[in-house]
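everything below, folded, please.
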Amino acid sequence: MKTTLVSLAIASAVLAGCSSTPSPSASAPSAPAAKSTAQSARVNLASASGSLVSGTLTVTPMGDGVHVAGEIGGLPPGSTHGFHIHEKGDCSAADASSAGGHFNPAGSAHGKAGAGAHHAGDADNLIADANGVAKVDAHFGGVTLGGGAANDVAGKAVIVHASPDDYKSQPAGNAGARVACGIITVAK
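Presented below is the predicted three-dimensional model:
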């Protein structure tokens, strides 16, 4: 029995020496997080699906993502609308369906930004004032502006929907028709 215990102790010591955890300096460096290479972009929203909705937005890198600001007019007074970045920079279809689905490089489920799983292109609903104008002040985390990384929003479409996003219906929140579309165009 004593020989068995000694043999186990020696085997444990040998195995412990073989399975050390590398020091932080010995570990492989992690890939640097993608960073925005553009300082700003503009979105000229044009009407889609027979609406009169239009507007102008600016996109700037901020913190862990991009900030989108501006005004959208031509909405019914007091109405609420889904607002998203979509995967393709194509507004050529009359109903803006050419913009594809929500921008979703991580393959996440649709949801409310800042409240669990959601697409990178998901944002809070917009609310029009009594004059049918919605002021946009939205942050999209985990994305970049320029640089060509998988999470780059440059060249993608911004869509305003006819109805509010319910933040749960898959894959797009049941936000209805696309009433405006514009491309995120990097300033030169």
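
only C-alpha atoms for contact and neighbour calcs from this point on.
Fine.

which of the three states applies to the spatially most central residue of the chain?
Centroid-nearest residue in the chain: residue 120, 1.9 Å away (criterion: C-alpha atoms, centre = their mean). Using DSSP: H, G, I helix; E, B strand; the rest coil, the structure places residue 120 in coil.

residues in contact with the nearest residue to it once chain neighbours are set aside?
Nearest-residue entry for residue 120: residue 104, 5.3 Å, with adjacent residues in sequence omitted and distances by C-alpha to C-alpha, 6 or more residues apart in numbering. Applying C-alpha atoms under 8 Å, 6 or more residues apart in numbering to residue 104 gives the contacts 87, 119-121.

switch the residues you listed over to CSV; also include distance to residue 40.
Shown next, in CSV, are the contacts of residue 104 (distance: C-alpha to C-alpha, whole Å):
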residue, distance to residue 40
87, 19
119, 22
120, 18
121, 18
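
one more, please, to line up against the first structure:
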Amino acid sequence: MKTILMKCCVSAVFLLLAACGLGQGQQHSQDEYQPATEVNKESVAPLTVELMDTKGAKVGKATFTEEKNGVRIKVEAEGLIPGRHGFHIHEIGKCEVPDFKTAGGHFNPYDRKHGFKNPKGPHGGDLPNLEADKRGKINAETFASLVTLAEGKPNSLLDVDGSSLVIHAGPDDYETDPAGNSGDRVICGVITK
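Modelled structure (predicted):
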């Protein structure tokens, strides 16, 4: 029984090597046999978005970096009231002062309801609240797992009409549809290449 089992194992190994082309005397370089690593197939350059207030003055920037399972967003802004502020990606790449309503509603490619606490949510553009310090400054980083910078995908921030990053006057309650009762839009930036 051991002999039969051994022959089967050896045969299986030879078949595997033959299928890979190794049993036919082919030469392969050392580099071809490096261990596989996770690679993001999308080659997307990071984007920097300028942020402006309701008067059109530049008040900060955000950097978007494509990663394996979403987009990392680093935001720096000033001129806010100290405390928590709703933070969302909106569906249209337009930030017209003074109210930024041209940015449309939240980016919502999956047709969900608003909020992390909502059983039918969240929107693709829902992000955690930001905390402005006592000087009204924000320096934060978050991760958006439901969006991509890769063009041509249904959840791409770089679709035909683009998208915008918006900071609101008040905190998001993470459940009230459509915007978490987060108040006026006070800072906006167009997400574009």
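
where does the TM-score land?
In this superposition the chains share a TM-score of 0.73, using TM-score structural alignment, normalised by the length of structure 1; 151 aligned residues with a C-alpha RMSD of 2.4 Å.

aligned partner of the residue nearest to the centre of structure 1 in structure 2?
Superposed on structure 2 with TM-score structural alignment, residue 120 of structure 1 falls opposite residue 124.

counterpart of residue 153 of structure 1 in structure 2?
So residue 153 of structure 1 corresponds to residue 157, using TM-score structural alignment.

surely its match and residue 147 touch.
Yes: taking C-alpha atoms under 8 Å as the definition, residue 157 of structure 2 is a contact partner of residue 147 at 6.7 Å.

strands along structure 2, start to end?
47-53, 58-67, 70-77, 83-90, 126-132, 138-144, 163-168, 185-191 (DSSP state E).

can you redo those strands as a markdown table with mean neighbour count and distance to residue 14 of structure 2?
A markdown table is the format used below for the strands of structure 2 (neighbours: other C-alpha atoms under 10 Å; distance: least, C-alpha to C-alpha, whole Å):
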| stretch | mean neighbour count | distance to residue 14 of structure 2 |
| --- | --- | --- |
| strand 47-53 | 21 | 50 |
| strand 58-67 | 19 | 39 |
| strand 70-77 | 19 | 42 |
| strand 83-90 | 24 | 55 |
| strand 126-132 | 21 | 53 |
| strand 138-144 | 17 | 47 |
| strand 163-168 | 26 | 55 |
| strand 185-191 | 26 | 54 |
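
out of those strands, flag the one nearest residue 6 of structure 2.
Checking the strands of structure 2 against residue 6 of structure 2 by C-alpha to C-alpha gives strand 58-67 as the closest, at 45.5 Å.

that closest one vs structure 1 - mean distance after superposition?
In this overlay with structure 1, the average offset of strand 58-67 of structure 2 from its partner residues is 1.5 Å by mean C-alpha distance after the TM-score superposition for structure 1.

tell me what that strand is packed against?
Counting contacts by 3 or more C-alpha pairs under 8 Å, 6 or more residues apart in numbering; DSSP states H and E, strand 58-67 of structure 2 is packed against strand 47-53, strand 70-77.

which residues touch the residue opposite residue 63 of structure 2 in structure 1 once aligned?
Correspondence of residue 63 of structure 2 to structure 1, assessed by TM-score structural alignment: residue 58. Residue 58 of structure 1 sits next to 40-43, 67-70 when contact means C-alpha under 8 Å, 6+ apart.

could you rerun that using 6 Å?
41-42, 68-69 (C-alpha atoms under 6 Å, 6 or more residues apart in numbering).

what separates the closest residue to it other than its chain neighbours from residue 174 of structure 1, distance-wise?
Sequence neighbours aside, residue 42 is the residue nearest to residue 58 of structure 1 in space, at 4.6 Å (criterion: C-alpha to C-alpha, 6+ apart). Distance, residue 42 of structure 1 to residue 174 of structure 1, by C-alpha to C-alpha, to the nearest Å: 27 Å.

ok, the equivalent of residue 108 of structure 2 over in structure 1 to residue 119 of structure 1 distance?
Using TM-score structural alignment, the partner of residue 108 of structure 2 in structure 1 is residue 104. The gap separating residue 104 of structure 1 from residue 119 of structure 1 is 5 Å, by C-alpha to C-alpha.

I figured the match of residue 120 of structure 1 was touching residue 145, is that so?
No: contact criterion C-alpha atoms under 6 Å: residue 124 of structure 2 and residue 145 do not qualify, at 8.0 Å.

before we move on, back to that, compare residue 157 and residue 147 of structure 2 (neighbour count), which wins?
residue 157 (29 against 25; other C-alpha atoms under 10 Å).

circling back to that earlier point, mapped onto structure 2, which of the contacts of residue 58 of structure 1 are still contacts?
Among the contacts of residue 58 of structure 1, the contacts conserved in structure 2 (both residues aligned by TM-score structural alignment, their matches' C-alpha atoms under 6 Å) are 41-42, 68-69.

counterpart of residue 84 of structure 1 over in structure 2?
With TM-score structural alignment as the criterion, residue 84 of structure 1 lines up with residue 88 in structure 2.

kindly report the same for residue 185 of structure 1.
With TM-score structural alignment as the criterion, residue 185 of structure 1 lines up with residue 192 in structure 2.
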